[in-house]
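A.B. asks: Mind looking at a prediction? Sequence and model below.
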Amino acid sequence: MKKLPRAIFVGATDTGVGKTLISGLLVDFLRRRGIDAGYQKWAATGCEEELPEDLATVQALTGEPPRPGGADPDLHGITKVVPGPSILTGLDLELAVPYRFSLPASPHLAADQEGREIDPARLLSLFTEARAAHEVLVVEGVGGMLVPLTRQLLLIDLVAELKLPTLLVARSGLGTINHSLLTLEALRRRDIPVAGLVFSDEETSPPEVIVNDNRRTIAELGQTTILGRLPRCPDHPSARTAFTPIGEKISQALLCH
């Protein structure tokens, strides 16, 4: 019987395209099917609170207890969690998001500004630990795939070293063809297995003529499978409902890797 890979990487064509939303919904989808799914993000920037916003969002999407801090309405149409004090233990937080920086910038620069540097060996060790703790580990990227983690290491090259099957998240509207095709080409040059691509709507009603052609063009020229399109949703329950058929397709695609 085929099984899902032990780890799945959720990458993106750019920053702010919805990969945190897709990551959280994928973890939630797997858990609702009885799979012990975990979450890890190697680096988070723009962290104003102890609990990174990305992790707080994933916790909210997976039904974990909400963190204090209120709400801010702008996560692809969904009210997002504003991180307050974390109730995670320090060890859990270190495992989930090993590097956290205050400057909202590329990790290499955010680390420079704090006199720090991301240690790839530490990331590999914590990745191995987190993967061993779960049936499936969903690893969320940071920014686009060619973002530098250090001045010597691109995010995509660490993914290639680990040979992680990758789910690519892209905007559904104008401008996504170029970003998507370039990212797919970079992934394949490094022999990274591509599970497929998920579109995420960046606006409530993007022009269907553009979205439909983007889907066809990227599928054909990028030689990849489009696993679905997530619309902007007003709340978490509607997002889970909209994601369910996408989650089914992702699961089937991952069984092939």
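C.D. replies: Alright, I've got the coordinates. Not measured: the values here are computed from a predicted model. Numbers count the residues shown, from 1 in each chain.
A.B. asks: only C-alpha atoms for contact and neighbour calcs from this point on.
C.D. replies: Will do.
A.B. asks: Tell me where the stretch 51-200 of the chain has strands.
C.D. replies: 71-75, 78-81, 99-100, 136-140, 166-171, 194-200 (DSSP state E, counting those that start in this stretch).
A.B. asks: mind putting these in TSV, distance to L182 included?
C.D. replies: Supplementary listing: these in TSV, determined by distance: least, C-alpha to C-alpha, whole Å:
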stretch	distance to L182
strand 71-75	26
strand 78-81	29
strand 99-100	27
strand 136-140	19
strand 166-171	12
strand 194-200	13
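A.B. asks: Now render those as CSV, adding mean neighbour count.
C.D. replies: CSV is the format used below for the strands of the stretch 51-200 of the chain (neighbours: other C-alpha atoms under 10 Å):
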stretch, mean neighbour count
strand 71-75, 13
strand 78-81, 21
strand 99-100, 22
strand 136-140, 25
strand 166-171, 27
strand 194-200, 24
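A.B. asks: alright, now check it against this:
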Amino acid sequence: MSPLIVTGTDTGIGKTVFSAGLTAALGATYWKPVQSGLEDATDTETVVALSGCKTLPEAYRLPLPASPHLSAEDAGVEIDLAQLEIPQVDGPLVVEGAGGVMVPLTRSTFYLDLFAHWQAPIILVARTALGTINHTALSLMALRNSNCSVVGVVFSGEAVPDVEKTIVQMCDVPHLGRLNVLSEITPETLKEAFAAIDIETIRGAL
């Protein structure tokens, strides 16, 4: 089975919560290659708590909550892209990026470069708030110009049908569903909310 990459249009838009739900729905393994920020629960710890699924250790754990290239420099290390090859696992693997498509890993490499190298199907998570049409269209353009395979867009937030429809039509991209705002995020509420996600289309990309 192919790995699935989860990236987003920005940071703090629900990629990790979506990744947890996706990992649980697929019975997959989860991997966060680079973790920036260790003061609060890491993304891997959040996914474990919400999915109960198997996870792989991060290739890099960097204390500073910032762009990976800045976190690495603060820690006195340089991210070696050779350490970021996708691991081989039994069954599906959900791989979560950091922030958005154009987040730097080093002073010369964006996450987009890594996605293009991996050549694995990508799910783009986009918030439904103001500005999302621009951010989503730019992210999709960058991915497609780098010959990345985009499975579709998952929206995060309150329903804004006209915005979602505009993105789907103008960007010619599948709508994979929307995760509503959860007042309490638990394994149970996430599983219930995930009924709105087109998991069959996602499975078809594996």
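C.D. replies: Sure, I can see it. Quick caveat, the model's predicted, so the values are computed rather than measured.
A.B. asks: buried sites along the top helix by length along structure 2?
C.D. replies: Taking DSSP state H as the assignment, the helix of structure 2 that covers the most residues is helix 132-145. Within helix 132-145 of structure 2, the residues that count as buried by 16 or more other C-alpha atoms under 10 Å are 132-133, 135-137, 139-140, 143.
A.B. asks: And stretch 110-125 of structure 2, by the same measure?
C.D. replies: 110-116, 119-125.
A.B. asks: Same check on stretch 237-255 of structure 1?
C.D. replies: By neighbour count on 16+ other C-alpha under 10 Å, the buried set for stretch 237-255 of structure 1 is 239-240, 242-247, 249-251, 253-254.
A.B. asks: wait, which of the residues you listed is closest to V198 of structure 1?
C.D. replies: The nearest member of these to V198 of structure 1, counting by C-alpha to C-alpha, is I246 at 8.0 Å.
A.B. asks: Now do the closest one against F199 of structure 1, distance only.
C.D. replies: 10 Å (C-alpha to C-alpha, to the nearest Å).
A.B. asks: again with P148 of structure 1
C.D. replies: Counting by C-alpha to C-alpha - P148 of structure 1 and F199 of structure 1 are separated by 24 Å.
A.B. asks: wait, what's in contact with A28 of structure 2?
C.D. replies: Contact analysis of A28 of structure 2 by C-alpha atoms under 8 Å, 6 or more residues apart in numbering lists 22, 53-54, 91-94.
A.B. asks: just to revisit the earlier point, could you tell me where the longest helix of structure 2 falls in structure 1?
C.D. replies: Mapping helix 132-145 of structure 2 onto structure 1 (TM-score structural alignment) gives residues 176-189.
A.B. asks: do the same with stretch 97-112 of structure 2
C.D. replies: Per the alignment by TM-score structural alignment, stretch 97-112 of structure 2 matches residues 141-156 in structure 1.
A.B. asks: and the matching stretch, how far apart are its ends?
C.D. replies: Across stretch 141-156 of structure 1, the terminal residues are separated by 9 Å (C-alpha to C-alpha).
A.B. asks: quick one: buried residues of it?
C.D. replies: Using 16+ other C-alpha under 10 Å as the test for burial, stretch 141-156 of structure 1 gives 141-150, 155-156.
A.B. asks: Looking at those residues, which one is closest to Q223 of structure 1?
C.D. replies: Ranked by distance to Q223 of structure 1 (C-alpha to C-alpha), the buried residues of stretch 141-156 of structure 1 are led by M145 at 18.2 Å.
A.B. asks: Please report the distance of that closest one from L154 of structure 1.
C.D. replies: The gap separating M145 of structure 1 from L154 of structure 1 is 8 Å, by C-alpha to C-alpha.
A.B. asks: same question, D28 of structure 1
C.D. replies: 29 Å.
A.B. asks: where's the residue nearest to I156 of structure 1 when sequence neighbours are not counted relative to E185 of structure 1, distance?
C.D. replies: Once flanking residues are discounted, I156 of structure 1 sits nearest to M145: 5.2 Å by C-alpha to C-alpha, 6 or more residues apart in numbering. Taking C-alpha to C-alpha as the measure, M145 of structure 1 falls 11 Å from E185 of structure 1.
A.B. asks: before we move on, what about I192 of structure 1?
C.D. replies: Look at I192 of structure 1 and E185 of structure 1: by C-alpha to C-alpha, they are 10 Å apart.
A.B. asks: Check the burial of the residue nearest to D113 of structure 2 when sequence neighbours are not counted by counting its neighbours.
C.D. replies: Once flanking residues are discounted, D113 of structure 2 sits nearest to S146: 7.9 Å by C-alpha to C-alpha, 6+ apart. Neighbours of S146 of structure 2 under the rule other C-alpha atoms under 10 Å: 15.
A.B. asks: ok so, going back, from the buried residues of stretch 237-255 of structure 1, which single one is nearest G228 of structure 1?
C.D. replies: When these are ranked by distance to G228 of structure 1 (C-alpha to C-alpha), I246 comes first, at 5.3 Å.
A.B. asks: That closest one should be in a helix, yeah?
C.D. replies: Yes: according to DSSP: H, G, I helix; E, B strand; the rest coil, I246 of structure 1 belongs to a helix.
A.B. asks: got a list of what it touches?
C.D. replies: Residues counted as contacts of I246 of structure 1 (C-alpha under 8 Å, 6+ apart) are 198, 227-230.
A.B. asks: circling back to that earlier point, mind putting the contacts of A28 of structure 2 into CSV with distance to V47 of structure 2?
C.D. replies: Shown next, in CSV, are the contacts of A28 of structure 2 (distance: C-alpha to C-alpha, whole Å):
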residue, distance to V47 of structure 2
L22, 10
C53, 8
K54, 9
G91, 17
P92, 15
L93, 13
V94, 11
